[in-house]
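>>> Structure of the sequence below:
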Amino acid sequence: MKLYIKYMVGLPCRERVKEELERLRIPFGIIDIGVVELPDDLSLKQREKLKNNLLSYGLKLYSTNKGILFEKIKAAILEMISYSDGQPVMSFSIYLSSRLGYDYTYLANIFSEVSGISIQQYIILSKIERAKELVLTEDISISEIDYQLHYSSVAHLSGQFKKVTGLSPSGFKLIRQQEENLVKNKREKD
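Below you'll find the model as predicted:
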């Protein structure tokens, strides 16, 4: 059985979900972005308790098919972005349709209805988040990031990056490095 959880996007959210499952003594398997695999079905009481406990962290347990499909779309998009190796791949619309077994227009309508933004907007935001991660954690050039994320050019990546963050990729990296140096210097003084 799979549980789909709204707003579960990062490691801290996954840790909170894991803690709640352990506290409620609910056996679980893989915990990923927006989804938890369980070996068994939950009782109505367990589901309600988990739902209420997750709400205290700002997380919402989906119970509708639209919400579940929305989380599957997000997971598929993030999977395609996160595990991209720069090799040419099919378009997001073809990938999503084939991966989830629905017409892309239907998926796009569900996504917009649940999230309030289009799939394309979400893809852009997700690609920029991945670009930020690569800029900060990998020692690779912007053109390599452009290649990995399937942008048509460095200018296109830089333009979208600046539109979303307000900074160029190099400006973003410089500011983050300065912030880290300030924190490091403060720790050394204390």
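
>>> Every contact and neighbour count from this point should use C-alpha atoms.
Will do.

>>> and whatever helix or strand residue 96 lives in, which residues are buried?
Secondary-structure assignment from DSSP states H and E places residue 96 in helix 92-100. Buried residues in helix 92-100, counting neighbours by 16 or more other C-alpha atoms under 10 Å, are found at 92, 93, 95, 96, 97.

>>> ok now do the fourth one, which residues does it touch?
To tie it back to what came earlier, the one meant is residue 96. 73, 76, 77, 102, 104 (C-alpha atoms under 8 Å, 6 or more residues apart in numbering).

>>> Of the residues you listed, which pair is most distant in space?
Farthest apart among those by C-alpha to C-alpha are 77 and 102. That separation is 14.6 Å.

>>> Please, a PyMOL command that selects the buried ones among the contacts of residue 96?
Filtering these down to the buried ones (16+ other C-alpha under 10 Å) takes a single PyMOL command:
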select buried, resi 73+76+77+104
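
>>> that older thread, ok, of the buried residues of helix 92-100, which one's closest to residue 181?
residue 92 (38.6 Å).

>>> got a list of what that closest one touches?
By C-alpha under 8 Å, 6+ apart, the contact set of residue 92 is residue 77.

>>> and the gap between it and residue 73?
As judged by C-alpha to C-alpha, to the nearest Å, residue 92 and residue 73 stand 10 Å apart.

>>> Next, the second sequence, to be compared with the first:
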Amino acid sequence: MNSTLYIKNMVCDRCKMAVESVLTKLQIVTLNVELGEVIIGQELSDTLRKTVKEELEALGFELLDDQRQRTITQIKSAIIKIVHYQQSDPTLNLSDYISTELRQEYSSLSKLFSEVTGMTIEKHYIAQRIERVKELIKYDELSLTQIALQMNYSSVAHLSSQFKTITGMTPSAFKAMKANTRMPLDQI
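Model prediction:
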């Protein structure tokens, strides 16, 4: 019988590999590993669940048991996926995307997210986009115009305005900084 584990702080492909490695070490068959969610080929006994939880915590992950926290993690994972790992569609409607990904009404998801995190889904989405822009700026491979195009901003001016609102500095000032002021995705 298959079961699903919900895991907090899975934000990248390396995280997926680390979680899969822990489960393999514990001889748990993984059927599918996604950001924040792993489908395994068995039900976990209480003892094995405790071991999995401890092993994951040692790597900075958290096994989620609370349904509300699971839903928040799923929303965050969906946003990370669209911002960092997929070429997003310029016509993307965030509420439709989130609702489709989680197969729930957006209004209830939005209310829950705001209650639990103290931030709207839209603000979280913008924060993730700005972190991705910071990453692209630091890579120094694309011009700001190319970054704006890739990230589906209507213009460089819109990107710059949103960047300054979130970070307090212009993209050019950020690029000139030597210090790394990027945030880990799981802390946004």
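
>>> next one: stretch 62-71 of structure 2 to chain centre, how far?
15 Å (C-alpha atoms, centre = their mean, to the nearest Å).

>>> in structure 1, what residues pair with that stretch?
Taken onto structure 1 by TM-score structural alignment, stretch 62-71 of structure 2 occupies residues 60-69 there.

>>> Quick check: residue 38 of structure 2 is in a strand.
Yes: using DSSP: H, G, I helix; E, B strand; the rest coil, the assignment for residue 38 of structure 2 is a strand.

>>> Find the nearest non-adjacent residue to residue 113 of structure 2, please.
The shortest distance from residue 113 of structure 2 to any non-neighbouring residue, by C-alpha to C-alpha, 6 or more residues apart in numbering, is to residue 72 (6.0 Å).

>>> Kindly provide the distance from that neighbour to residue 49 of structure 2.
Distance from residue 72 of structure 2 to residue 49 of structure 2, counting by C-alpha to C-alpha: 21 Å.

>>> Please identify which of those two sits among more neighbours.
A count of neighbours by other C-alpha atoms under 10 Å puts residue 72 above the other of residue 72 of structure 2 and residue 49, at 20 against 14.

>>> now the angle from the helix or strand hosting the more buried one to helix 94-102?
Here residue 72 of structure 2 sits within helix 67-80, counting by DSSP H and E. Helix 67-80 of structure 2 runs at 120 degrees relative to helix 94-102, counting by axes from the mean of the first three to the mean of the last three C-alpha atoms, to 10 degrees.

>>> Quick check: which element contains residue 4 of structure 2?
Assigned by DSSP H and E, residue 4 of structure 2 falls within strand 3-8.

>>> mind listing what's buried in that strand?
By neighbour count on 16+ other C-alpha under 10 Å, the buried set for strand 3-8 of structure 2 is 4, 5, 6, 7, 8.

>>> For it, name the packing helices and strands.
For strand 3-8 of structure 2, the packing partners by 3 or more C-alpha pairs under 8 Å, 6 or more residues apart in numbering; DSSP states H and E come out as strand 37-40, strand 62-64, helix 67-80.

>>> Give the aligned equivalent of residue 7 of structure 1 in structure 2.
Residue 7 of structure 1 maps onto residue 9 in structure 2, by TM-score structural alignment.

>>> So what touches the strand holding residue 4 of structure 2?
The contact list for strand 3-8 of structure 2, computed with C-alpha under 8 Å, 6+ apart, reads 36-43, 61-65, 70, 73.

>>> Out of the residues you listed, who's the most crowded?
Busiest of the contacts of strand 3-8 of structure 2 [other C-alpha under 10 Å] is residue 36, holding 27 neighbours.

>>> can you confirm residue 133 of structure 2 is in a helix?
Yes: counting by three-state DSSP, residue 133 of structure 2 is found in a helix.

>>> got the buried residues for whichever strand or helix holds residue 55 of structure 2?
According to DSSP H and E, residue 55 of structure 2 maps onto helix 46-58. Using 16+ other C-alpha under 10 Å as the test for burial, helix 46-58 of structure 2 gives 52, 53, 55, 56.

>>> Tell me the mean distance between the helix or strand following the helix holding residue 96 of structure 1 and structure 2 once they are aligned.
Next helix or strand after helix 92-100 of structure 1 toward the C-terminus (DSSP H and E): helix 104-115. With mean C-alpha distance after the TM-score superposition for structure 1, helix 104-115 of structure 1 departs from structure 2 by a mean of 1.6 Å once superposed.

>>> who touches the top helix by length along structure 1?
As assigned by DSSP state H, the longest helix anywhere in structure 1 is helix 169-189. Identification of contacts with helix 169-189 of structure 1 by C-alpha under 8 Å, 6+ apart yields 132, 135, 136, 142, 158, 161, 162.
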